[in-house]
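Peer 1: Structure, please.
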Amino acid sequence: MTMAKTSVHYYKNTNGPTIGVTVKPVIEKDGLYFRDLTGDGILSPYKDWRKSPEERARSLAEELSADEKIGMLFVNSWKMGIYQEDKSKVDESGLLNEEIVEKDESIFNVEKTYGTTYTLKEMGIRHLILRQNPRPEELAEWVNQLNQVAEASEHAVPVMVISNSRNENGEMVFGMNDAAGVFAAWPGTMGIAAAVKGSGLGLIDDFASCIREEWDSVGMKKGYMYMADVVTDPRWQRTYGTFGEDPDLVCRIMERLVPGIQGGSDGVTPEGVAVTIKHFPGGGARENGFDPHYAQGQWNVYQTENSLQKYHIPAFQTAIDKKASSIMPYYAKPCKDKSRPQYDRKGRQIEMEPVGFAFNQAFIQGLLREQMGFEGYVNSDSGISNKMAWGVEMLDIPSRIALAVNNGVDIISGSLDVFSAREAYERGKNGYYTTMGHPVPDGFTAEQLTLSDEALTRAAIRTLREKFALGMFDNPYRCPDKAAQVIARKEHWDAAYEAHQKSVVLLKNAGNVLPLTKEKLSGKRIYVECFRADGEAAAKETEAVRETVEKLVRGNVEMADGSAREGGDICLTQTYLDADYALLFISPSSGEYFNATKGYLELDICEDKEVADVDGEGRPADTFHRETTLCGAGRIREISGAVRKRGGKVIAHINFTLAWEVGNVEPSADALLAGFDTYTEAVLDVAFGRYAPSGKMPITLPKDDSVIRVDSTGVCISPNDVPGYDKDLYMPQEMKDGNGKAYAYRDSQGNYYELDFGLSYEG
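Peer 2: You can find the predicted model right below:
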């Protein structure tokens, strides 16, 4: 098949959409152009862009075969041909990966995967997740090529390419932020929250507009973003992908972010990008931080009465009110035995059925749809039909698929198993549980475990409606050169960089050591060192940051002959022993995202610390292991002692991806800055007075291990379902200080590092 970019033809409607085709004809009627999706020359309702997305979706769903609808039930990660080393396993365009993998295993699933063309044409798959990081023009060309293959199929149902967020700086993590550095890179989402708290919500409008324009330019029309989850247990690995612990702030962000990305307040638009808000009904209520990607984290625990409605549900309601296109339920299941009563929107106690939320009728059909008014579609998290089928492990895969769809899931992520879905469909036709005599698993009915035409059609209508509203059926093609131009726009990158500056929080400034003006630095020596959990990575970062600092403080000016004239009498020193100022950049790391740790996720900034293991029930064990969140953590105190001994000052910056315990850093620092995957250059802008600090903390930092201690029964002293700012309501009275506070860290200046805290240079 030829390259889509050379075969696409556009037809402009004066007062309607531009029509884009490659292999199918167009229909001309009433002086207008329509995309002939079937090539039969008939202007069926679903081909007519003058009709509503709902009308078009219902019209097409009635015509699709069961196999076509089954293909639209699934989405999984997919690889581009340009990254395939064996070029015999790509199509003639070089864009599509045609490799067959007999046993393709991920953390979510194990299944056989086929080449792209077979997957689209024969299996009917129409949703793919991109986790690679191509250039904009490469991405646009790939999306175009996928859609050219799809256009050649019977009904030309377009391909939806989906990704996790791509517009934040930080370490790329599979399943969270799949890419970085190609699209305009804003700070991490907690950094965006910190910036909004200090500078206002206008930043969200710029952020959303940037995302919408960039994603639409490459034809990537849906994102698994953003998290409406509120952080309530600080040991949750996914903390860094949230907007923090303040439900009201997350609501206000959703109020502007959802319509900003989707293109309007009434849902998605042809110029917009659909959002999938996650992870309903709130993933923050982790049991002592355990993540549901592994078995210990399969429970959502609500230790305080009605915390679900007080903290976890409000932001989802805001997103729904703003017509979020889809919602993603979490893997976890509610735990009745460890929870206090939780209530629905009508004040009735919720039945805490111990099955994953994607299978949970009370939460999906009852709470989400009937009470909260959600009208979009439900996109499950990856792996619910295979490795993360919490609460329904006793069912086989076809039954899990059927149960999820029957209970309201419209797309199952982490699998392309159309074969098992077809089996679930056939079981409803061939009397698998009746005439064939197979036993129905206890607690279920045959109807729940078989796929009906009604359920398939309902799911198809919901997902087709989104594609029609996005304009994908009229023109799924994009210009690669224009995509590169859009993503290179200076205004996007400038707005992102200013957000980095605004995200920096000044936590401590003893003796007004900051800003480091030229007067303060005159004749002084500066020492720079970076710290990470990986010592080798820290050493490389140190060299890079030293170069950046040197350019800032020495004021290098390029001469006409290409040489440089150095200004000032400030110098960097290779040793802290003769330093007047030490700049320390501290980036801790704890645990592995998709793997359980031997104990609870470590929040202390430490090296080789002895901590307790946990047993199979998640309780502290009698055995121990050692944890390091920062290689060389003890050097911080050593450097501080030497610098301060000779009258110098220490300025430290901590990158917060979790709510770190800062007791091993703060006493050693005269000034302390907080960032959230914030550019080092932006942190230096604040430190050197080029930008006044304005950020405010989006989370509360726990004082030390004592306030997140877990007793022998597995119960945390501070409830897992309550945000940091409210944890003192439940802390033992004997732990509270004279101000009635026990949970938040208090520094040597008397300030509590809690939600909304942040100093300025003015006072």
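
Peer 1: C-alpha from now on. contacts and neighbour counts both.
Peer 2: OK.

Peer 1: quick one, helices of the stretch 551-700 of the chain?
Peer 2: 634-645, 680-687 (DSSP state H, counting those that start in this stretch).

Peer 1: Surely P259 touches T269?
Peer 2: No. Under the criterion of Cα atoms under 8 Å, P259 makes no contact with T269, lying 9.6 Å away.

Peer 1: Another for comparison:
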Amino acid sequence: MLPYKNPELPVEDRVTDLLDRMTLPEKAALICHSRMTAGPIGDLPGDLFPSSEELISERGITHFAMMAVPDPVTMATWNNHVQDLAAATRLGIPVTLSSDPRHGWASNPATAHSGGGFSAGPEPIGLAATDDPDLVREFAAMASAELRAVGIRVAFHPMADLATEPRWARISGTFGEDADRAVRMIEAYIAGMQGGTGIGPDSVACMVKHFPGNGPQAGGEDPHFAYGRDAVYPGGMFEHHLRPFDAALAAGSAQVMTCYSIARGIGVREVGASFNRELLTGLLRGRFGFDGVVCTDFNVVTGMEIPGVVSLPPRDWGVEDLDDVAKTALVLNAGADQLGGESDPGLVLAAVSSGAVPAERIDEAVRRILRDKFRLGLFENPYVDVDAAAKLVGASRGRELGRRVQARSLVGLKSAAAPVAPARIYVENIDPVIAAGYGEIVSAPEDADLALVRLKAPYDKREGLLESAFHAGSLEFPAEEIDRLRTIAERVPLAVEVYLDRPAVLTPIAEFATVLAGGFGADDDLALDVLTGRAVPPGVLPFDLPRSQRAVEESRADVPFDTADPLYRCGHRCPRA
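Peer 2: Sure, this is the predicted structure:
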């Protein structure tokens, strides 16, 4: 038995032995954290992406972010397929599969995914709304077990960004505006996902993101796009935004993902964080003492091309004039170990052969990457039990826990005495089959005893496949929508629940709604229990709800609780709770 294959040896000894056996091309391949789409054994029709055989057997890449995850049986079977490919390579380095969140309600091709048969809770902002670290730890442990069952071993979560800019499109993935609560939730989440302060065979390794913080985005725009490249600190609160990352690292987060944005006005070079040595080596490695894997957010060197579907430029903010090899060298020398979304090891090889990146820096990165593969137990058993995955993922225990967390996350904003067991109900955006259990459904508000409406927080629609998935812009409902809802309220008592993926301006609705609640992803019956008075919503508001769009525009992006005279304060609970 070769030393690196001997599970009786210390991890560091095994890493050293394998590192010494690797060629430079094999090391370069390990630095690429590519993408993959699972399916029936085979690849996507039309060869939209390089095949798994090419990526693993020919290029030697062994890290893949799963884009589309099918049913548990197909996903588990796919994991075993790619592990077979990896086992047949010269050194047999197993594949590590990673993923964005898959246990919530959001569906954004770049950030979060619903479906795949996983047990759904609320979005992470809803976990914060439970204000219950023990429940969050339990939910994260369930999610970890389901991910492991299908072969996913690295989580691109939690997000440690603070929701201080109400317009930001990624707020639903955060733990809110209150840094103290975010710290408690992050600690609990990492403990549940990893199973303790370190990682092992029963862990999904957390990759906390987006260092050093995407929360204070200028105008609330997202740095996936050039118009959202700037993070700003007009209130001088940069250190405040580091608090959740400090907590995540202290809790043992195995890995860190950088942010795209340029931190403006904090006294460091104004380039994207992936290219910034002061932030990665000076702050993250030096001050915080982090020695785990640092991966860039995806495609900071090259863009993403899906022929006939989409062509996206690189998110190389601040270094757009550099060629790809120079950008690769800058990333590696800044302190990042992996290139998120990149599938060409030749970039790393060229950076080394040019003399821009020393071979020792490559060994340093590869050592960290191999260390996590060993700690996760992938060299001992990278395969999963397909039948066990089918039984575990989405099973009743997980679904019931997810629903329990959904119910705990619902927040009562305004509540009066709702009609008890209304005979006739008018509903909008609610499954009529489920609504039928709450009364006779009528087609017009004036014929009802109670109107029950579920809404989504407003946003400005953007053009573009990816842009349209990011809800940014105004937080106010269009005037015509407010008039329409007011007309309903004039005819019948109106109960409204709003899906708050961002802190919507609810001021006019609060004036005429009898019942007003906020949600972060919940099944229809759970929302209806709240709207009809069958249940008292126990959740705690995880951010301020601004009184107006003007108040948002006049606030400082990096300062928490900075909108003037908010309609509801962070920490608000149901008046009847």
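
Peer 1: between P259 and T269 of the first structure, who's got more neighbours?
Peer 2: Between P259 of the first structure and T269, P259 has the larger neighbour count (other Cα atoms under 10 Å), namely 27 against 20.

Peer 1: Which helix or which strand is home to the more buried one?
Peer 2: helix 247-262 (DSSP states H and E).

Peer 1: How about that helix, which residues are buried there?
Peer 2: 247, 249-251, 253-262 (16 or more other Cα atoms under 10 Å).

Peer 1: same thing with stretch 4-17 of the second structure?
Peer 2: Buried residues in stretch 4-17 of the second structure (16+ other Cα under 10 Å): 4-5, 11-12, 14-16.

Peer 1: what stretch of the first structure lies opposite that stretch in the alignment?
Peer 2: Counting by TM-score structural alignment, stretch 4-17 of the second structure falls onto residues 46-59 of the first structure.

Peer 1: what distance separates that stretch from the middle of the whole chain?
Peer 2: Put simply, stretch 46-59 of the first structure sits 32 Å off its chain's centre (Cα atoms, centre = their mean, to the nearest Å).

Peer 1: how long is that stretch from one end to the other?
Peer 2: 6 Å (Cα to Cα, to the nearest Å).

Peer 1: Also stretch 326-333 of the first structure?
Peer 2: Stretch 326-333 of the first structure: ends 20 Å apart by Cα to Cα.

Peer 1: G60 is in contact with S34 of the second structure, correct?
Peer 2: No. The pair S34 of the second structure / G60 is not scored as a contact, 11.1 Å apart, by Cα under 8 Å.

Peer 1: Residues that sit against both of these two, list them.
Peer 2: Residues touching both S34 of the second structure and G60 by Cα atoms under 8 Å, 6 or more residues apart in numbering: none at all.

Peer 1: What span of the second structure is the helix holding P259 of the first structure aligned with?
Peer 2: Under TM-score structural alignment, the match for helix 247-262 of the first structure is residues 179-194.

Peer 1: For the matching stretch, report the contacting residues that lie outside it.
Peer 2: By Cα under 8 Å, 6+ apart, stretch 179-194 of the second structure touches 127-128, 131-134, 136-144, 158, 160, 162, 175-176, 196-197, 200, 202-206, 240-241, 243-244, 247-248, 251-253.

Peer 1: 6 Å - rerun?
Peer 2: Stretch 179-194 of the second structure is contacted from outside by 133, 136-137, 140-141, 144, 175, 203-205, 244, 247, 251, using Cα atoms under 6 Å, 6 or more residues apart in numbering.

Peer 1: Which ones among those residues map onto helices?
Peer 2: 133, 136-137, 140-141, 144, 244, 247 (DSSP state H).

Peer 1: Next, count neighbours for the equivalent of P538 of the second structure over in the first structure.
Peer 2: Aligning on TM-score structural alignment places P538 of the second structure opposite S694 in the first structure. S694 of the first structure has 22 neighbours, counted by other Cα under 10 Å.

Peer 1: Next, the contact list for S694 of the first structure, please.
Peer 2: So S694 of the first structure contacts 198, 502 (Cα under 6 Å, 6+ apart).

Peer 1: And for F298 of the second structure?
Peer 2: 340-341.

Peer 1: Go again with 8 Å.
Peer 2: F298 of the second structure touches 339-342, counting by Cα under 8 Å, 6+ apart.

Peer 1: Can you show me which of those carry over to the first structure?
Peer 2: Among these, the ones whose aligned partners also stay in contact in the first structure (both residues aligned by TM-score structural alignment, their matches' Cα atoms under 8 Å) are 339-342.

Peer 1: Quick check: of these, which lies closest to M257 of the second structure?
Peer 2: G340 (8.8 Å; Cα to Cα).

Peer 1: Without its sequence neighbours, what residue ends up closest to the closest one?
Peer 2: F298 (4.2 Å; Cα to Cα, 6 or more residues apart in numbering).
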